[in-house]
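Student: I would like to see how this sequence folds:
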Amino acid sequence: MRQAFKTVWLRDWQPSDRDQAFQVIAAVLAEYGLTCEPTGSDQDAYAVEVHYLERGGEFWVVEQQGQIVGTAGYYPIERGERAVEIRKMYLLPSVRGQGLGRYLLNLLEQAIAQRGFKQIWIETASVLKEAVVLYETSGYQPISGVETARCDRAYIKHLPTS
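Tutor: Here you go, the predicted structure:
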């Protein structure tokens, strides 16, 4: 996948992106006072091959002028029916406020629907106010069952069946 949006490119993650992508995730978590857990809930962002690609998911990076400024991915999960979880959708402050988050979420939803999945799950933390608003205004419904310690909100979206 390679897609342009204003001044950035969205593209498939490559192994050479590993450190820079992980640094973006850690920086955004720190910005909101959340702890990065490299051997816990954030290990998937470093071992992308195992957690995303080998499980039938995808992991993308957002690039601007040769630097990674955002990440997003999804992979199939056991809970729900033909379900995936969107994870690690983070953007640095320099690229926020331009509609990129909504654009990225829409691209993820399209890719997920094209692969025949029926449900999208997302977990987030209330402190990530922009993310909460994005999900709630994009048709995601609150649901119980948060599995990640630093998260206190979970959402589900049912995709239309064709």
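
Student: going forward, measure contacts between C-alpha atoms and count neighbours the same way
Tutor: Fine.

Student: And the residue nearest the centre of this structure?
Tutor: Met89 (2.8 Å; Cα atoms, centre = their mean).

Student: Quickly find the element holding that one.
Tutor: With elements taken from DSSP states H and E, the one containing Met89 is strand 83-91.

Student: before we move on, the earlier item: so what's the closest residue to the residue nearest to the centre of the chain other than its chain neighbours up against?
Tutor: Among residues not flanking Met89 along the chain, Ala72 sits closest, at 4.0 Å (Cα to Cα, 6 or more residues apart in numbering). Counting by Cα atoms under 8 Å, 6 or more residues apart in numbering, Ala72 touches Phe59, Trp60, Val61, Ile86, Arg87, Lys88, Met89, Tyr90, Leu104.

Student: Could you check the angle the longest strand anywhere in the chain makes with strand 83-91?
Tutor: Criterion DSSP state E: the longest strand present in the chain is strand 67-77. If you take axes from the mean of the first three to the mean of the last three Cα atoms, to 10 degrees, strand 67-77 sits at 170 degrees to strand 83-91.

Student: Could you also give me the structure for this next sequence, so I can compare it with the first?
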Amino acid sequence: MSLSEARVLYEIGNTDNCTARTLIDLLGIDAGYLSRILKRFEKLALTYRVQSQKDGRSSLLYLTALGEETLSKLNDLSDDQIRNMVIQLPERSKDSMIRGMTAIERALSDISAEQSIQIRSVLKPGDVGMLIHLHGWIYARECGYNHIFEAYVCKTFYDMLIAYNPDKDRFWLAELDGEIIGSIAIIGQNIESVQLRWFMLHPNFRGMGLGKKLFQEVMNYCTEKGYQRIMLETTEDQKTAIGMYERAGFRKISEHENHSWGSRHIEQTYELHLNEKN
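Tutor: The predicted model follows:
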């Protein structure tokens, strides 16, 4: 059986109210070629026709018991072929293939990226490495920062991990197909104060409200926990984030120039007193 024949047989077995016109539209197949396939199927007792009650000019196509058995065998052979191709692959290759196929399926369906993004707060081994990579890549691309900045980011995460305490420190990680695409965190300073840190979003996922959602998660959490003060450090080129901070009530309390990351920039410190905000 040719690939085209197998596909026609599959569609007849899996398409409701299947007609020859349905197959032509669905598969883009030539009408004459399809007619020859259907005649062969009927000769082999794989399919049969029933005149449509809605349109007497067309017939509905169905599989016979032999046709269903044949399709089942074809599916089993296809599964075995794929299994033999995949089974010898390293686990990392299998994981990459699954992520790629998931992305393709989402792109060709009605499932949007927004619907597939998950936000989690449990910090797992390897997460910080991904976050360091994202920081280095994004800030080099958008701000011109160099390896010294990446070293600074490594140092901040090192200091955090040494003293990490999930009772006072919390992450929100946006994840799609097993890859981290955004983050935000708070690090406890004392019983009243926290620092907001590592707020970033992959460029491909901006403009869909994900950054606002991550930021709101932090604000809601700090309010629920009864923190009185939130402090954060940023640079003047982070206009979108700064606008979000200021709308939430953060005030700039200091700034200074920094030339050590490969480009001149101004570091800024903001803080929010929640009791004043409320």
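
Student: follow-up on the earlier one: what's the strand holding Met89 of structure 1 aligned against in structure 2?
Tutor: The aligned range for strand 83-91 of structure 1 in structure 2 is 193-201, by TM-score structural alignment.

Student: from the chain's centre, how far out does stretch 140-155 of structure 1 sit?
Tutor: Relative to its parent chain, stretch 140-155 of structure 1 has a centroid offset of 14 Å by Cα atoms, centre = their mean, to the nearest Å.

Student: swap in stretch 91-102 of structure 2?
Tutor: Taking Cα atoms, centre = their mean, one finds the center of stretch 91-102 of structure 2 at 14 Å from the center of the full chain.

Student: Alignment lookup: Ala185 of structure 2 to structure 1.
Tutor: Looks like Ala185 of structure 2 aligns to Gly73 there (TM-score structural alignment).

Student: can you tell me which residues contact the nearest residue in space to its match that is not next to it in sequence?
Tutor: Sequence neighbours aside, Phe59 is the residue nearest to Gly73 of structure 1 in space, at 4.1 Å (criterion: Cα to Cα, 6+ apart). Residues near Phe59 of structure 1 by Cα under 8 Å, 6+ apart: Asp12, Trp13, Val48, Tyr52, Leu53, Thr71, Ala72, Gly73, Tyr74.

Student: so who does the closest residue to Asp12 of structure 1 other than its chain neighbours touch?
Tutor: Excluding the flanking residues, the one nearest Asp12 of structure 1 by Cα to Cα, 6+ apart is Trp60, at 4.5 Å. Counting by Cα under 8 Å, 6+ apart, Trp60 of structure 1 touches Leu10, Arg11, Asp12, Trp13, Thr71, Ala72, Gly73.

Student: any idea what the second one aligns with in structure 2?
Tutor: Put plainly, it is Arg11 of structure 1. Using TM-score structural alignment, Arg11 of structure 1 lines up with Arg120 in structure 2.

Student: give me the number of residues near its match?
Tutor: Residues lying near Arg120 of structure 2 (other Cα atoms under 10 Å) number 12.

Student: ok, now Ala241 of structure 2?
Tutor: Applying other Cα under 10 Å, we find 18 residues neighbouring Ala241 of structure 2.

Student: Could you do Val48 of structure 1 as well?
Tutor: Using other Cα under 10 Å, Val48 of structure 1 has 20 other residues around it.

Student: Trace the residue nearest to Asp12 of structure 1 over to structure 2, please.
Tutor: Trp60 of structure 1 maps onto Trp172 in structure 2 when the alignment is built from TM-score structural alignment.

Student: go on, Thr137 of structure 1?
Tutor: Following TM-score structural alignment, the counterpart assigned to Thr137 of structure 1 within structure 2 is Arg247.

Student: which residues of structure 1 fall in strands?
Tutor: Using DSSP E, the strands of structure 1 run over 2-5, 8-12, 58-64, 67-77, 83-91, 119-124, 141-143, 153-158.

Student: can you put those in JSON lines and add distance to Ala21 of structure 1?
Tutor: Listed next are the strands of structure 1 as JSON lines, based on distance: least, Cα to Cα, whole Å:
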{"stretch": "strand 2-5", "distance to Ala21 of structure 1": "16"}
{"stretch": "strand 8-12", "distance to Ala21 of structure 1": "12"}
{"stretch": "strand 58-64", "distance to Ala21 of structure 1": "7"}
{"stretch": "strand 67-77", "distance to Ala21 of structure 1": "6"}
{"stretch": "strand 83-91", "distance to Ala21 of structure 1": "10"}
{"stretch": "strand 119-124", "distance to Ala21 of structure 1": "19"}
{"stretch": "strand 141-143", "distance to Ala21 of structure 1": "28"}
{"stretch": "strand 153-158", "distance to Ala21 of structure 1": "24"}
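
Student: Can you say which of the ones you listed is nearest to Glu109 of structure 1?
Tutor: Closest approach to Glu109 of structure 1 among the strands of structure 1 is made by strand 119-124 (8.0 Å; Cα to Cα).

Student: which bit of structure 2 covers that closest one?
Tutor: By TM-score structural alignment, strand 119-124 of structure 1 lines up with residues 229-234 in structure 2.

Student: superposed on structure 1, where does that stretch end up, distance-wise?
Tutor: Following the fit onto structure 1, the mean deviation recorded for stretch 229-234 of structure 2 is 0.9 Å by mean Cα distance after the TM-score superposition for structure 1.

Student: ok, and what's touching that stretch?
Tutor: Here stretch 229-234 of structure 2 makes contact (Cα under 8 Å, 6+ apart) with 192-197, 267-274.

Student: again, but for stretch 70-89 of structure 2
Tutor: Residues from elsewhere that reach stretch 70-89 of structure 2 (Cα under 8 Å, 6+ apart): Ala6, Leu9, Tyr10, Gly13, Leu46, Lys94.

Student: Many thanks, have a good one.
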